[in-house]
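[1] Give the three-dimensional model of this entry:
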Amino acid sequence: MTADELRLLPRSEPEGKHSYLITDHHGGPASRLADVMEVIQLHMGNQLVDHASALLPDEPPGDLRYLAERLTEALRDALRIAESRGRRLSHPDGS
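    Now for the predicted structure:
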């Protein structure tokens, strides 16, 4: 199995390393769980963007830092999901 056949999961290790799913089953339990995680992460990212839009520029600097950190995390999650989905789209039959 090559790196192109691995599914990049919507989470990373505490050190920031990527996590991958090795499976021969499309739509298996682990893949479905990863799909759900991706949906949740994208939804949370959208909620953060809405929250940021409502708060800025009225929040004090400490609150802005916290918000910026959470937005950074949400963007990192969204980019990981996009990378994972892009890999799967380029190999839709698992080849």
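[2] can we go C-alpha only for contacts and neighbour counts from here?
    Noted.
[3] At which residues are the strands of this protein located?
    7-12, 18-21 (DSSP state E).
[4] Could you identify which of those strands is most buried?
    Stretch with highest mean neighbour count among these: strand 7-12 (a mean of 21; mean count of other Cα atoms under 10 Å).
[5] For that strand, enumerate the helices and strands it packs against.
    strand 18-21, helix 29-55, helix 61-90 (3 or more Cα pairs under 8 Å, 6 or more residues apart in numbering; DSSP states H and E).
[6] one step back: possible to save the strands of the chain as TSV with distance to Leu71?
    TSV is the format used below for these (distance: least, Cα to Cα, whole Å):
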stretch	distance to Leu71
strand 7-12	15
strand 18-21	19
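[7] One more, so I can put them side by side:
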Amino acid sequence: MTGHSAEYVRLLPWTGSEGKPCYLIGDGEGYVSRMADEVESVQLDMADDLLSHVDDLLGDHRATSEQLRYVVARLAESLRDVHRIARSRGARLALRTG
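    The predicted model follows:
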């Protein structure tokens, strides 16, 4: 580590084997940090797109129970991703302000 960089632990926006969390120890400036930022951005964009799809599906009275179960499963996946991002960003913010 260089003298001007602070080392911290970052919860990454993906899981490892068996769904276990992955962490990065570093200064937040490297390749993996940039890749994690990009993955978070994609996950948040996908969550936004999914919400639009859900709005459309809920407005369609012809939507089947299979369609609704499918979209609920995707919402659960997306919520897990967004929750992980929020925890990660909250922890990093606490380090910067604390």
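[8] re the thing from before, so for Glu83 of the first structure, which of the strands of the first structure sits nearest?
    Of all the strands of the first structure, it is strand 7-12 that lies closest to Glu83 of the first structure, at 7.6 Å by Cα to Cα.
[9] Now that closest one on the second structure. Mean distance?
    For strand 7-12 of the first structure, the mean deviation from the second structure after alignment is 0.6 Å (mean Cα distance after the TM-score superposition for the first structure).
[10] quick one: contacts of that strand?
    For strand 7-12 of the first structure, contacts defined as Cα atoms under 8 Å, 6 or more residues apart in numbering pick out 18-22, 34, 37-38, 77, 80-81, 83-84, 87-88.
[11] Can you tell me the centre-most residue of the second structure?
    Asp81 (3.5 Å; Cα atoms, centre = their mean).
[12] Now check the first structure for the residue matching it.
    Using TM-score structural alignment, the partner of Asp81 of the second structure in the first structure is Asp77.
[13] likewise Arg69 of the second structure?
    Match for Arg69 of the second structure (TM-score structural alignment): Arg65.
[14] what does Lys20 of the second structure give?
    Under the pairing rule here (TM-score structural alignment), the equivalent of Lys20 of the second structure within the first structure is Lys17.
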